[in-house]
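J.: Sharing a model that was predicted from the sequence below.
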Amino acid sequence: MYFELCVFEPVSQPAVKIIGNCSTPNITLSCSASNGTNVTFHWRKQSLFGAIGDTYKGTELVIDDVNGKEQHEYRCIAENPVSNSTSDPVKPKLCNGNKGLLWIILLSLIPVSLFVWYSIISKETGRATQEHNEQTIAFTSKFIEPTYTTLLKPRRTV
């Protein structure tokens, strides 16, 4: 009779390393466990609303759509025949390639808005000033028909 005794060390909590950033077309999540014998790894993708998505096998997970609109969190699960352990959630930051363009558009609207505002205020102020500077004078005399004249007072410059 033959017996085989296998001793497995329980796995430790996996550590996740993020490789890549917004300047690369994708990022890679790399998972490792410092302790454990015959450890296998897989990834669980979960939406931020709690819905569990796909699972992926392996120590590395490549995320191609870093510019995507929907963000997920990922967990690495390390397991062997006697134990399993899950990493803390990892939420890769979304890259927004249009963020710089948005700032340029917003900043370029400021001078245009100021110009429009100044034009409107100038016209309103000009009308108000003109209205206050006008004076109607009526000349009456026995020998001359009534005549009405509008005089403009000179504007004061400040």
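T.: Nice, I can see it.
J.: contacts, neighbours, all on C-alpha from now
T.: Fine.
J.: Show me the strands in the chain, by range?
T.: With DSSP state E applied, the chain shows strands at 15-19, 27-32, 40-47, 52-57, 60-63, 72-80, 83-86, 134-139, 147-152, listed in chain order.
J.: Among the ones you listed, which comes closest to residue 123?
T.: With distances scored as Cα to Cα, the stretch of the strands of the chain nearest to residue 123 is strand 134-139 (16.6 Å).
J.: tell me the angle that closest one makes with strand 147-152.
T.: Interaxial angle, strand 134-139 versus strand 147-152 (axes from the mean of the first three to the mean of the last three Cα atoms, to 10 degrees): 150 degrees.
J.: try it against this one:
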Amino acid sequence: INLYFHVSSAEPVSKPSITAKCLRDNITLSCFSSQGSEVTYSWETLPPCGNDSCVHLGQTMEIHPLPPSESTSYVCAAQNPVSRATSDPVDLGVCSIPQPPGRGWVPILCPVTATLCLIGIIIIL
């Protein structure tokens, strides 16, 4: 009788971190655990939905289009055969960077006004 054993030693996973890539009304969330072997990733919503439809498998998750006034947070879980760790929650508001009113016009108007004044001075001379 020949017996064969397969022994693998998996390194425990570290607490994963989340990065968000924001492009218009799309968000791509990426999860990374700096330690661990044979790591698999999943995403869960907070608060939990109570069924599997709120779980996404994979290291990245794309959300598009963004739901208006979304209040759901997401956590990433990294796991392997010996351990499981969960990230801090991230809210979809991470991509919302409000602009102060009227501020977007200032960088455009100043150079245009300066250029028109310079052209006027050159014409007069």
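T.: In hand now; what should we look at? Note that the structure is predicted; figures quoted are calculated from it, not measured.
J.: can you tell which of the strands of structure 1 is closest to residue 113 of structure 1?
T.: The closest approach between residue 113 of structure 1 and any of the strands of structure 1, judged by Cα to Cα, belongs to strand 134-139 at 31.8 Å.
J.: Structure 2: matching residues for that closest one?
T.: The counterpart of strand 134-139 of structure 1 in structure 2, counting by TM-score structural alignment, does not exist; no residue aligns.
J.: quick revisit: dump the strands of structure 1 into a markdown table; add mean neighbour count as well.
T.: Formatted as a markdown table, those follow (neighbours: other Cα atoms under 10 Å):
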| stretch | mean neighbour count |
| --- | --- |
| strand 15-19 | 16 |
| strand 27-32 | 19 |
| strand 40-47 | 18 |
| strand 52-57 | 12 |
| strand 60-63 | 16 |
| strand 72-80 | 23 |
| strand 83-86 | 17 |
| strand 134-139 | 11 |
| strand 147-152 | 11 |
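J.: Could you find the closest non-adjacent residue to the most centrally placed residue in structure 2?
T.: Taking Cα atoms, centre = their mean, the centroid of structure 2 lies closest to residue 20, which sits 1.7 Å from it. Nearest in space to residue 20 of structure 2, with sequence neighbours left out and distances taken as Cα to Cα, 6 or more residues apart in numbering, is residue 29 at 4.6 Å.
J.: my guess is the one you found contacts residue 56, does it?
T.: No - when contacts are counted by Cα atoms under 8 Å, residue 29 of structure 2 is not listed as touching residue 56 (11.4 Å).
J.: wait, what's in contact with residue 76 of structure 1?
T.: With contacts defined as Cα atoms under 8 Å, 6 or more residues apart in numbering, the neighbours of residue 76 of structure 1 are 14, 16, 31, 41-44, 86-88.
J.: one more time with 6 Å, if that's ok
T.: With contacts taken as Cα atoms under 6 Å, 6 or more residues apart in numbering, residue 76 of structure 1 has the following neighbours: 42-43, 86-87.
J.: Pick the one among these closest to residue 36 of structure 1.
T.: When those are compared against residue 36 of structure 1 (criterion: Cα to Cα), the nearest one is residue 86, at 13.1 Å.
J.: so how far is residue 93 of structure 1 from that closest one?
T.: Per Cα to Cα, to the nearest Å, residue 86 of structure 1 is found 21 Å from residue 93 of structure 1.
J.: Could you do residue 45 of structure 1 as well?
T.: Here the distance between residue 45 of structure 1 and residue 93 of structure 1 works out to 15 Å (Cα to Cα).
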